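Asker: Coordinates for the following, if possible.
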Amino acid sequence: MNTRVFESFSDKETFDIAFRIANNLKAKTGSVVVCLDGDLGVGKTVFAKGFGAGLGIKRDIVSPTFNIVKSYEGDKRLHHFDVYRISDISELDEIGFDEFIYDDAIVLIEWSKLIEEALPTNIIRVFISKDLEKGFDYRKIAVEGIDDEDFGN
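Answerer: Next comes the predicted model:
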């Protein structure tokens, strides 16, 4: 497993990076958990849209902030979580979190650091950060816990 770092200078580049990652992950069997973290306004929703498109999902991916989870069908099922509003880890039991995590699907969790103790051990971490010295639209996308072949290398 490696940590790969990508640089993006636009929303389109962030979308394309996420598309490529998801497109390569969709061939995996079983569940795949991808944890997506970064500050507010860093581009997590843009990443999620590209990720969904990479899984062959035709519907627009929207942040499930108030719903906590939305599921989409594509070439591979996607369960998209936004746990920003989870105030107590026990709320995850109420929505059947484990059923989503162990479904034969890809699970994308925004703000995963807030539910760290509920996450399985074998996950992929994506952290998006800004560096204003490199430009307003610059994003560093660090991806950890993924094999080179998951990037098409």
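
Asker: can we go C-alpha only for contacts and neighbour counts from here?
Answerer: OK.

Asker: From residue 137, how far off is the most centrally placed residue in the chain?
Answerer: By CA atoms, centre = their mean, the chain has its centre lying nearest to residue 108, at 3.9 Å. Distance, residue 108 to residue 137, by CA to CA, to the nearest Å: 23 Å.

Asker: Check the secondary structure at the closest residue to residue 152 other than its chain neighbours for me.
Answerer: Spatial nearest neighbour of residue 152, excluding adjacent residues (CA to CA, 6 or more residues apart in numbering): residue 24 at 6.5 Å. Secondary structure state of residue 24, per DSSP: H, G, I helix; E, B strand; the rest coil, is helix.

Asker: For the comparison step, fold the sequence that follows:
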Amino acid sequence: MEFIWEAPTEAETIAFANALAQLVGPGTVLAVDGDLGAGKTRFAQAFAAAIGVPGIVNSPTYTIIKEYVGRALPFYHMDVYRLSLAEADELGLDEYFHGEGVTLVEWASIIQQILPLERLHIRIETTGPVSRKIICSPVGQKYEEWCRQLERKQLEHVTRRNRQHESKHK
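Answerer: Down below sits the predicted model:
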């Protein structure tokens, strides 16, 4: 199963982050991949805002992990680009995956072997200067159900957007 959210604008990427944020709970793991500049950190920032993390969320490229306090859940933002699998394993990053918060891992495919058995893999692809294709591959039943819910939310979002567009042009 795979779910695709087309994001022709940055606002649509933010809409996806908002929709996803409504589903998460303790122990959620979002494994995010994409080329350099695809928008992984921008997505992480939008997601963090959607779960109530105040202030600025920066890429943890050099610090590897940053912890934030969200409205209802802690947010653990990881960037493992500069790590080997062995280094990630030694750092005990996997302890965050089963914690009280939501973990978002940028460049997750690098540490795929230590990711939890259940997770939502999100691949962000650049399709234009600001447009993105967000491909969700669920691993586990919970995340499969989330993709079905995201599909419904996307349909509702697109319908609402089209209605707004039509009402502006009448």
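
Asker: Show the contacting residues for the residue nearest to residue 152 of the first structure.
Answerer: 149, 150, 151, 152 (CA atoms under 8 Å, 6 or more residues apart in numbering).

Asker: mind running it again at 10 Å?
Answerer: Residue 24 of the first structure sits next to 54, 55, 149, 150, 151, 152 when contact means CA atoms under 10 Å, 6 or more residues apart in numbering.

Asker: For burial, what's the neighbour tally of the residue mapped onto residue 76 of the first structure from the second structure?
Answerer: Under the alignment (TM-score structural alignment), residue 76 of the first structure maps onto residue 73 of the second structure. By other CA atoms under 10 Å, the residues close to residue 73 of the second structure number 18.

Asker: again, but for residue 153 of the second structure
Answerer: Neighbours around residue 153 of the second structure, by other CA under 10 Å: 16.

Asker: Repeat that for residue 107 of the second structure.
Answerer: Residues near residue 107 of the second structure, counting by other CA under 10 Å, number 22.

Asker: now it: how far from residue 165 of the second structure?
Answerer: Using CA to CA, one gets 36 Å for the distance from residue 107 of the second structure to residue 165 of the second structure.

Asker: what do you get for residue 30 of the second structure?
Answerer: 32 Å.

Asker: Which one's more surrounded, the two?
Answerer: Between residue 30 of the second structure and residue 165, residue 30 has the larger neighbour count (other CA under 10 Å), namely 25 against 11.

Asker: Tell me the counterpart of the more buried one in the first structure.
Answerer: Taking TM-score structural alignment, the alignment pairs residue 30 of the second structure with residue 34 from the first structure.

Asker: show me where the first structure has helices.
Answerer: 11-25, 44-54, 91-94, 97-101 (DSSP state H).

Asker: is it possible to export those to CSV including distance to residue 60 of the first structure?
Answerer: Formatted as CSV, the helices of the first structure follow (distance: least, CA to CA, whole Å):
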stretch, distance to residue 60 of the first structure
helix 11-25, 13
helix 44-54, 7
helix 91-94, 25
helix 97-101, 20
